[in-house]
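K.L.:
Here's a sequence, model it:
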Amino acid sequence: MSMPYLSGSAICDVGKRFGLALEYEGMKSRWSYMYDLIDLGIGSSNISDVLSYLFDESNFSKCIPSSLTNEEFKEYYKRSVESAIGRINSLLHYSGKELVIKNDKAVLVSRNKEEIELSLKNIPTINRDYIKRVAENAIDNIERSNYDSALTQARTILEETFCFVLEQRNIQANNKGNIKNLYKEVKNEYRMHFDEKADRRVKKLLSGLENIVSAVAEMRNKSSDAHGVGENRLTIDKHHARLAVNSAMTMADFILSVEKKANGKLDY
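P.N.:
Okay, here's the model as predicted:
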């Protein structure tokens, strides 16, 4: 079961349908264009309309074999959409939201605490391999000059890591979307700034973590228009984008080590 195949140019056409500035250049992979489409949709608040269009039954009728009966087609369509939404919701877990289809409209709704706790066992662990995969995707975006997407992924690395280590202490993160406050929660819970025995040079090194969180938050602030123009538009060079991603990856790795050590795990 899968979503309808869309070429890079077709994905760009979907963007234009909703007034999104997505141009086909022929140099990027389809998944990269799709990532840009979703990212632009979120930035312009059109994501619900974009997803509703992608999940529309009419798009499936164009690519599913005509040999299927009407009932078989309906079942294929239902399972394909359910599978896609399930994968999306696994990624949305730490946001406390989930994607649902209501009246043929794709919408994000809040999940109650019980649902989140019950689904924890089905969510992949945030570990070094996961961080490495996200960072590698971000570096791929940088090589394709998709700096906005790379910065979003740098932020995601930090936010999901902070939420994960808090949940290891059975704490539901209260500041989703605000990575500065999330980091403060992590610091307080794991008493990262209470080690009086730490060497002053180590403390100085640790103080630099604040700057990483602050910089990544400001470079890709969810409340700002990352795709806008004018003085609020972030101008960034390739090596700066790479620095942001690598800094986020290094910090996330350190935070995972803090959690492991604090919780008595030997592989920190």
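K.L.:
Please count neighbours and contacts with C-alpha atoms only from this point.
P.N.:
OK.
K.L.:
Can you report how many residues lie near I255?
P.N.:
22 (other C-alpha atoms under 10 Å).
K.L.:
ok, now how distant is it from V213?
P.N.:
12 Å (C-alpha to C-alpha, to the nearest Å).
K.L.:
Repeat that for S48.
P.N.:
29 Å.
K.L.:
For the comparison step, fold the sequence that follows:
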Amino acid sequence: MITLIEKVTLLQQILIARATHKHAENDIDEFLKLRSELISQQSLKKIIPSILKTSRTLDQFWEQIKQKFEHYSERRNYIYSEFHPLLEYLENDTNAPSDQIVTNVIGRLDSGYIHIAWQKALERRTVDPEGAITIARTLLESTCKHILDEASVEYGNAPDLNHLYRLTAKQLNLSPSQHTQPIFKQILGGCTSVIEGLGALRNKISDAHGQGKLNVKPSSRHAELAVNLAGTMAVFLFSTWELRNEPDVES
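P.N.:
From the prediction side, this is the model:
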């Protein structure tokens, strides 16, 4: 199966061939197919080459490139520079070992929506920090609802994340008030603070709400923190739920 980076590289080669009069007849259809697939990748929209956004066909690209540059070498260098950010992003392995741990746990669930939410969160950490923070909270909301649904616990029509987590923590015996040991109360209180912090971060600097004149823009490190925390909490909640539902093993 051809990878995304191979498809992007092929697109670059097709454009260079057209810009230097070396294109083949089947390049027209191949360009249309590959361009359509790449443009549909919302997580990459900020680093997709501008020439792909403005050129819907090879003929449109040709009209632009021949007016912009006279020499082949200039055209090639321009195309290389346009594709460089996207190829550099795709070539860098942005997945940490912890990403795979979360992916494995979520993969055991029968919820396609949660699978998609986690993949979107991973994809957006670098290229769309605001969107990543929004989807990180969505992941936690979906996690809590999934567990509460399986436990047949009602949570209302439009609960906020904090309410969902309180219900879930109570169901899983993870509320600080359900424990007497200071260390467990401290750790579980920290989990509650993480949930509250992610909700507040999403409301403050994500793309979920409109911003005023002095708005704050999150960076990729903010998004990475939010996604990693959300993934870690999702694993903790799902693992606890699975453990509580394991049948007793007779010795």
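K.L.:
TM-score them against each other, please.
P.N.:
Overlay of the two chains. TM-score (TM-score structural alignment, normalised by the length of the second structure): 0.49; 148 aligned residues with a C-alpha RMSD of 3.5 Å.
K.L.:
returning to that earlier point: show me which of S48 and V213 of the first structure is the more surrounded one.
P.N.:
V213 (23 against 17).
K.L.:
So what's the residue count around N203 of the second structure?
P.N.:
Neighbour count of N203 of the second structure, defined by other C-alpha under 10 Å: 17.
K.L.:
now L58 of the second structure
P.N.:
L58 of the second structure has 20 neighbouring residues, counting by other C-alpha under 10 Å.
K.L.:
In contact with it, which residues?
P.N.:
Counting by C-alpha atoms under 8 Å, 6 or more residues apart in numbering, L58 of the second structure touches L15, R18, I28, F31.
K.L.:
In those, which residue is surrounded by the most others?
P.N.:
Busiest of the contacts of L58 of the second structure [other C-alpha under 10 Å] is L15, holding 25 neighbours.
K.L.:
Need the contacts of L58 of the second structure in a markdown table (columns: distance to A169 of the second structure and secondary structure).
P.N.:
Below are the contacts of L58 of the second structure laid out as a markdown table (distance: C-alpha to C-alpha, whole Å; DSSP: H, G, I helix; E, B strand; the rest coil):
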| residue | distance to A169 of the second structure | secondary structure |
| --- | --- | --- |
| L15 | 54 | helix |
| R18 | 59 | helix |
| I28 | 56 | helix |
| F31 | 51 | helix |
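K.L.:
I'd like those residues written out as TSV, with distance to V127 of the second structure added.
P.N.:
Output for the contacts of L58 of the second structure, formatted as TSV (distance: C-alpha to C-alpha, whole Å):
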residue	distance to V127 of the second structure
L15	24
R18	29
I28	29
F31	24
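K.L.:
Not counting stretch 128-136 of the first structure itself, show me its contacts.
P.N.:
Q153, A154, I157, V245, N246, M249, A252, D253, L256.
K.L.:
rerun at 10 Å
P.N.:
124, 138-142, 150, 153-154, 156-158, 160-161, 242, 245-246, 248-250, 252-254, 256-257 (C-alpha atoms under 10 Å, 6 or more residues apart in numbering).
K.L.:
Tell me which stretches of the stretch 1-150 of the second structure form helices.
P.N.:
In the stretch 1-150 of the second structure, the segments counted as helices under DSSP state H, counting those that start in this stretch are 4-19, 27-39, 50-54, 58-68, 72-91, 97-107, 112-127, 129-150.
K.L.:
Mean neighbour count, those helices: which tops it?
P.N.:
Across the helices of the stretch 1-150 of the second structure, the average number of neighbours (mean count of other C-alpha atoms under 10 Å) peaks for helix 129-150, which reaches a mean of 23.
K.L.:
Packing partners of it?
P.N.:
Judged by 3 or more C-alpha pairs under 10 Å, 6 or more residues apart in numbering; DSSP states H and E, helix 129-150 of the second structure is in contact with helix 112-127, helix 161-171, helix 182-205, helix 220-244.
K.L.:
residues in contact with A19 of the second structure?
P.N.:
Residues counted as contacts of A19 of the second structure (C-alpha under 10 Å, 6+ apart) are 13, 58, 61-66, 69, 71-76, 79.
K.L.:
try Q64 of the second structure
P.N.:
Residues in contact with Q64 of the second structure (C-alpha under 10 Å, 6+ apart) are A19, I51, T54, S55, L58.
K.L.:
For it, give its distance to I28 of the second structure.
P.N.:
Q64 of the second structure sits 16 Å away from I28 of the second structure, going by C-alpha to C-alpha.
K.L.:
try R125 of the second structure
P.N.:
34 Å.
K.L.:
do L10 of the second structure as well
P.N.:
Going from L10 of the second structure to I28 of the second structure by C-alpha to C-alpha gives 13 Å.
K.L.:
What of H115 of the second structure?
P.N.:
The gap separating H115 of the second structure from I28 of the second structure is 35 Å, by C-alpha to C-alpha.
K.L.:
Ok, L167 of the second structure next?
P.N.:
Counting by C-alpha to C-alpha, the gap from L167 of the second structure to I28 of the second structure is 56 Å.
K.L.:
Equivalent analysis for L90 of the second structure, please.
P.N.:
L90 of the second structure sits 25 Å away from I28 of the second structure, going by C-alpha to C-alpha.
K.L.:
those strands in the stretch 101-250 of the first structure, which residues are they?
P.N.:
105-110 (DSSP state E, counting those that start in this stretch).
K.L.:
Could you list every helix and strand that the biggest helix by length in the first structure packs against?
P.N.:
Of all the elements of type helix in the first structure, the one with the most residues (DSSP state H) is helix 238-262. On a contact count with 3+ C-alpha pairs under 10 Å, 6+ apart, helix 238-262 of the first structure meets helix 128-143, helix 147-167, helix 179-189, helix 200-219.
K.L.:
now do 8 Å
P.N.:
helix 128-143, helix 147-167, helix 200-219 (3 or more C-alpha pairs under 8 Å, 6 or more residues apart in numbering; DSSP states H and E).
K.L.:
So for S90 of the first structure, which of those helices sits nearest?
P.N.:
S90 of the first structure sits nearest to helix 147-167 of all these, at 12.2 Å, using C-alpha to C-alpha.
K.L.:
Also compute the angle for that closest one relative to helix 238-262, please.
P.N.:
10 degrees (axes from the mean of the first three to the mean of the last three C-alpha atoms, to 10 degrees).
K.L.:
Mind listing what's buried along helix 147-167 of the first structure?
P.N.:
Neighbour counts using 16 or more other C-alpha atoms under 10 Å place 147-166 of helix 147-167 of the first structure among the buried residues.
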